[in-house]
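Q: Predicted coordinates and the sequence they were generated for:
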Amino acid sequence: MRARPLLLASLISTIVIPAFAQEVNDGELQSVVVTGTYAKNRRTVDSESPIDIIGAKELQASGSTELATVLGRVLPSLNFPRPSGADASDAVRPAQLRGLSPDQVLVLVNGKRRHTSSVVNVNGTQGRGSAPVDLNAIPLSAIDHIEVLRDGAAAQYGSDAIAGVINIILKKGASGGEAEIGWGEYQKRDGRQRSVRASGGLPLGENGWVRIAVDAADRDPTNRAGADFRNPAEPLYGTVTQRFGDPETKPAALFLNSEYRVTDDIDWYAFVNYGQRDTSAAATWRTAFNGAALRSPLFPQGFLPLENSRSTDSSLVTGLRGEATGWRWDLSLNYGENEFKLNLDNTVNQDLGAASPTHFYAGRLKNSETLVNFDIAKDFAVEAFTGPVTLALGAEYRKETYEIGAGDVASYSGTGAQGFSGFRPVNAGSNSRDNKSIYANVEAEITKQFSASGALRHERYSDFGNTTSAKGSARYAFNEAVSLRATASSGFRAPSLAQQFYTITTTNFSVVNGVNTPIETGTFAVGSAAATALGATPLKAEKARNYSLGLVVQPSRNWTTTVDAYRINIDDRIALSANMTLNQALKNTLASQGILVGAGRYFTNAIDTRTTGVDLLSTYRWDTRDYGRFDFTGAYNHNKTDVEGVKANPAILTANGLTLIDRQTVNRLTVGSPKDKLSLTTDWAISNWGLRAVVTRYGSFTVPQNNATLDQTYDPQWTLDLSGNVKLGKNWRLTAGVDNATNRYPDQVTSAGNLNTNGIYPYSGWAPNGFNGRYYYAKASYSW
């Protein structure tokens, strides 16, 4: 009960002053942006689309060292749940913007497309069926600031930019640097984290520089599992045998950013990164007895399979840019790849009995992308206009390759390794495609009050054909304090190679007659004979239509408020189908192809949706002579997705009593993400001291089941994050803080929605703020 007055006090302190503020840097509240525009000196307040600027102060203002976790706390429109027991999704967690799929947001680094992860989220998490960019592979120490374009931008950037664009701008320059060590731990004395990071610049002769950033951390796992009281005959009956929480992780990353002036008119630039993250995640506890029989003589008390993975990210972007006859030009080469290798430990292959190994190599996934870009832009003076007309033209070639490598024989033979059956030789292979695109963009300041822009992009994919996207935007300023902005665009997202070719056979658990039963489940490539036998058709691009209308109010230099309403219609959304339990006739059909499974699934263009919402962002700075400076930030997002239509069920499935898209798949899109999110922040700085308080309200969400009576809706969750820092002398800074200071947990899973766990998993992996509780941390940094 004592937490409520503290929350109320922080809430009142933020609202009393007409607040809500997002600081860009120490000097001003507005900043020049480069995302979504080719014009020079475009400020956030002048943008025709809503753009958030996340500065270094916000990125460092929590105890987390994960980029996606930080963004999930400072961006109300971004959702980053923390799934557990979801195989590879524990290691590569998906983030959502505006409640849409994680792969419907485009990630850029210095304006260049970032490669996606090789991991496909195929279990019952948010973002099921997606293979997005791994945001946590990018070290915080390398980032200067982040620009988030909350608007459809496929006409400007191509595939994936349906929900918006996250553009990560790297630190640059030869001067200055910082090194930091950090420590943190949850109140329950687990999840201990040790971290180090550093960033610094060096000159490259007299005409260039290189910036080096390194991050490394060692994070212990957390566990919020309940005791297992299911079977009194079990040797460990009544004890906590499951591990349910954050996995053990050891990330390390290196990022280099560089630039060199070749001539007065030409610059060479390059940025490169390499990182790897070792993760040890727990699968489902295997009881000692399988029925009346001992499951494995190697583990007479039962065992907890561990999924030990290594995710490796590497990329190189290099290019030349300059200016000639008034044209700004940029020619670049971009290569990026992600490789995910998985090992199983502390487990067995039951079919091998006492001869089973306890370590298995399960195989690997690899995604790689190569791009060549050429952009030109020029400002033209038009006598009738008060400002220049900016014309930008460009062309891009992109090649993508997706690979699956088989595991060792013991990992997949028979029923395979318990916890995760390895990739089989029939799953292995490499598939590629290429894409060519051309695009144009026009921006103009027509009068002092009115500006407009338009974009057009045409793409040709080697696997599914052509697509064209368009966008129009406008802004009208009624006066210096009030302006209106609007956008309308068409967009698309190409089916990823992972969605077309990912294939594996795994052991899933389903409740059959009240018993949690393992079922061999095949995930089939959509073009395979197995998927075709179950009614699959080739994937096509998702098509989107985005509309937004925004009001910008800036009554003073220190106060800005924006309100943006939006609607996003998406046709032919790609989803992973239901886990279809097969009857004997279909089992026989697949068995004739050498596929022995009891259930099957594949990707399909099955659902049309409409997402509507509103973003509110307001910023206020209050400078006082005697009491320091106060920065207030308030941000709110309300988001709702409705299903407009579901494609007809394939005839072969209807004839066999199966449904391709089940209730759970549909409702995961509509009610699985929080309906709204509110964030209220106060920053206070005086002399060498600083304090920060953040109140966040995560809205309600529902975890759906195919049986509607088992649905559970979770109440909103309030959290309070507190931190303080002090600067010692010229170079040292000490920071201490508490995330979730009020130690708030999400609702526990009810017995009705927890039939197959009996209290072992007390919390939902869909909870937007996780379920680890209060977290203490401290940092010490040295800057030069």
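A: Yes, it's here.

Q: For the rest of this, base every contact and every neighbour count on C-alpha atoms.
A: Will do.

Q: For the spatially closest residue to residue 153 that is not a sequence neighbour, grab the count of nearby residues.
A: Counting by Cα to Cα, 6 or more residues apart in numbering, residue 161 is the residue found nearest to residue 153 once chain neighbours are left out, at 5.2 Å. Burial of residue 161 is recorded as 26 neighbouring residues (other Cα atoms under 10 Å).

Q: who's in contact with residue 161?
A: 104, 105, 106, 152, 153, 154, 491, 492, 493 (Cα atoms under 8 Å, 6 or more residues apart in numbering).

Q: From residue 158, how far out is the first one?
A: Here the distance between residue 104 and residue 158 works out to 11 Å (Cα to Cα, to the nearest Å).

Q: Touching both of the two, which residues are there?
A: Shared contacts of residue 104 and residue 158, counting by Cα under 8 Å, 6+ apart, come down to residue 493.

Q: Mind giving me the packing neighbours of the helix or strand residue 218 falls within?
A: Under the criterion of DSSP states H and E, residue 218 resides in strand 208-219. Here strand 208-219 touches strand 193-204, strand 248-261, going by 3 or more Cα pairs under 8 Å, 6 or more residues apart in numbering; DSSP states H and E.

Q: Included below, for side-by-side comparison, is a second structure:
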Amino acid sequence: MLKLKLIPQSVLLALYGGAALAAFLPAVAHAQDTAPAITGDIQSVNVVGSRRVNASSIDTPVPVDFIPMTKAAEQGGSFDLAQTLTNISPSFNSTRQTGADGADLVDSAALRGLGSDQTLVLVNGKRRHTVALVNLFGARNRGNTGTDMNAIPLLAIRNVQVLRDGAAAQYGSDAIAGVINIELKKNLGCESVLGYGQYTEGDGENWLASAYCGVAVGGGVLGITGEYLDRGRSNRSEPGNPRIIGDTKAENQTLYLNGEFPTGPGKLYFTAGAQKRDASSAAFAREGLGSEDIPSRNSAAMYPNGFVPFIDGDVDDRWGTVGYRWAVGEWNADLSQTYGYNRLMYNINNTLNASIANLDLLNGGQGVSARSFDAGGFSFRQATTNLDISRFYGDVLKGMNVAFGLEHRRENYQIFAGEAGSYIDADGVGFGGNAGSQGFPGFQPGDQTDSDRHSNAAYVDIETDVTDKFKLQTALRHERYSDFGSTTTGKLAGAYRLNPTMLLRGSASTGFRAPSLQQVFFSSTFTDFVSGQPLDVVLAPNGGRVANAAGIPQLKDEESKSYTLGLTWSPTQSTSVTADLYRIDIDDRIVLSGRFDADNYPALGATLQALGVGQAQFFVNSVDTKTQGLDLTVSNRTSLGTGRLNTFFAMNFGKTEVKRVKAPAALAGFEDVLLSERERLFIEEGAPRRKATLGLDYIDGRLETSVRLIHFGPQTLGTFSGPPVPNQHYEAKTSADLSFTWSFTEKTKLTVGGTNIFNAKPTTQDPNETDNGFKYESVQFGLNGTAAFARLSHKF
């Protein structure tokens, strides 16, 4: 039985297909009701944002969405975590990209419209690594790294907690927009889920087989989850267009272990997870005979009717934690070691190197090259050591929890060169066929890197119940990085109970985000013919000869200031309302610049050409932004007829503005190249400025009916041509999901339903101006349309 003190945050119950946010006491009770019907001890509730050990109250003075995942795993229409959270949490955004190279293979995710690397992801309270990929294309998270939410199977997850507040002072780098904590299961008992889905267009088949089993081991519990997910390719291109526009093909094989065992005076715990993903994305089409693509991008002997290259990615993702918790008198200690690894290797298939094919033709051959190439790839490794110590003083005021700790983190980033055929220009630069594998040229030896850094941090975190009505939270953190220096951040938050049904809460904090190693050292080079001369086009790494020649300073951390002010109101035990205003100011935000060359910056262009570089772009701390908005939730649980109706409404209003573009001294006066209007709009409106979810869930006997409406506000993105060509405006759209669940027994359920049942799609645009070269851009809820699905779940 949970003992509750305050109701300072929304408790978002994932009644997937008809979400319901109940008043706090009924919500927690219902969260227990919907848990798997298995035996074993009730697990403790750990809430992100609070370091109180074995807390019996959920009383953080900042907004936290508590999302049990049982129903999403058993009955949801989405088979991965990123899409599931997109359909539940208005603050969370993840849109599958298409025509965006590596960004098609990994779904990036973010909070409150900010970048994917400005949201920290934890698993069981421990930092999870980001991916090796830097998003360079697509309408979302350009220039960002992020965390692969889909590397964790839904059935392995007990709940997801979304802290909608800056928390760098508590958890360190990346927690500018907020923190997502994924808590894994370790219950006794077994359960399984089989799922199938398909778009009504007849493609994009999804097959899911997932199983969880919690077994007793040595007085503790070991939870084991295995999952196989096969997502088929979809295609929304129009008849006669050889392109493939839609979901990537992906095959995931995942295994997760999560356990805790009493040992001596404490508990030994560990988590280990691994996923192998084979994914395939379709690049832009190359035309055949009679087109200008022969011989520059095609060979008549190989693909006379044109072809679509496939960017195939082999993703290897691993994460693990081992730790020990124990008590020394009245002090609680937690020592842990966390390891994360992500590698993405590219294989380009159904392609050619046009320069090799053209050279073969000139030498009397048929004019052919290999049809597939190893294009290289990259990896990111992170190891984090934590020591956390805390104590609760019940005799200080109304209670005070003191926590402090140390953290050491080591990171490594590598780029691997591809085979020579993936990047060489065999027939001579500027002549005949273009260099490299079509669709994605391989990384060159000059792009290779093997770079390391480390950081050390110390923090103190104090939560004080000053009176029965007033709670205060303070935190201070200092971090030192080996590559750019040190930073100190702080946080002050409080909650005051105005009356038994109403709570006022607010916070102010400073934060930071360290530049990722991926942003510092990413390098990509290909050769182009500029003004009659063979020159390299380079995305130049920070600190390299090209960046130094351009006067690009060393990357440093982004700095932020965050403020929230909110109110929770629970007029009855079955109704809850929360509203939270927020503002996030980020200085020195890291962006990917536009391309500089002799045309748009003659002085720099001459310097670049002297280095053999025709065009160059860089990562640089050059933008100050302001993000402000409102989060609103309203929920109710009531009896209706012979059943029970759960209703949930949540909305996020958010607006990001670029306040200032700060060019380095060497680039002063060229701010429009550093950040064009098109790139500015990707920052300001990469996510809708308004998003809302209305969920209705009605349970009557064995039948459960769920309806969910997801509203996406308007967006405006730029064009390649720029003024006077008007920007791309995307009208507000609403998607509707409907599902029916029949409980054959308490342990066996069948769910059938549809997502986006009214086939809503983004506003049509000029394909010549969109980022993916298609009339539907990858914004809002995507471009695939209606899908049908079925799930069968069974508990053993």
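A: Good, I have the coordinates. This one's a predicted model, so the numbers in the text were calculated from it and none came from an experiment.

Q: Kindly provide the TM-score of these chains.
A: TM-score for the superposed pair, counting by TM-score structural alignment, normalised by the length of the first structure: 0.90. Supporting figures: 741 aligned residues with a Cα RMSD of 2.7 Å.

Q: Out of the helices and strands packed on strand 208-219 of the first structure, indicate the one that is most buried.
A: When these are scored by mean count of other Cα atoms under 10 Å, the highest mean neighbour count falls to strand 248-261 (a mean of 22).

Q: Tell me what angle it forms with strand 193-204.
A: Going by axes from the mean of the first three to the mean of the last three Cα atoms, to 10 degrees, strand 248-261 of the first structure is angled at 10 degrees with respect to strand 193-204.

Q: so what's the residue nearest to the spatial centre of the first structure up against?
A: For the first structure, residue 95 is the residue whose C-alpha lies nearest the centre (Cα atoms, centre = their mean; 2.6 Å). By Cα under 8 Å, 6+ apart, residue 95 of the first structure lies in contact with 68, 72, 78, 79, 80, 81, 102, 127.

Q: which residues touch the aligned partner of the last one in the second structure?
A: So that's residue 127 of the first structure. Correspondence of residue 127 of the first structure to the second structure, assessed by TM-score structural alignment: residue 141. For residue 141 of the second structure, the contacting residues are 108, 115, 116, 135, 682, 683, 686, by Cα under 8 Å, 6+ apart.

Q: same thing but at 7 Å, please
A: The contact partners of residue 141 of the second structure, by Cα atoms under 7 Å, 6 or more residues apart in numbering, come to 115, 116, 135.

Q: any idea how far the residue lying closest to the first one once chain neighbours are set aside lies from residue 547 of the second structure?
A: It refers to residue 115 of the second structure. Distance criterion Cα to Cα, 6+ apart; nearest residue to residue 115 of the second structure, sequence neighbours excluded, is residue 141 at 5.4 Å. Counting by Cα to Cα, the gap between residue 141 of the second structure and residue 547 of the second structure amounts to 23 Å.

Q: returning to what we had before: could you write me a PyMOL select line covering just the buried ones among the contacts of residue 141 of the second structure?
A: Selection of buried members from the contacts of residue 141 of the second structure for PyMOL, criterion 16 or more other Cα atoms under 10 Å:
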select buried, resi 115+116+135
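
Q: Which contacts among the contacts of residue 141 of the second structure does the first structure share?
A: When the contacts of residue 141 of the second structure are mapped onto the first structure and checked using both residues aligned by TM-score structural alignment, their matches' Cα atoms under 7 Å, the preserved contacts are 115, 116, 135.

Q: what's around the counterpart of residue 418 of the first structure in the second structure, how many residues?
A: Alignment note (TM-score structural alignment): residue 418 of the first structure maps to residue 438 of the second structure. As a burial measure, residue 438 of the second structure scores 30 neighbours (other Cα under 10 Å).
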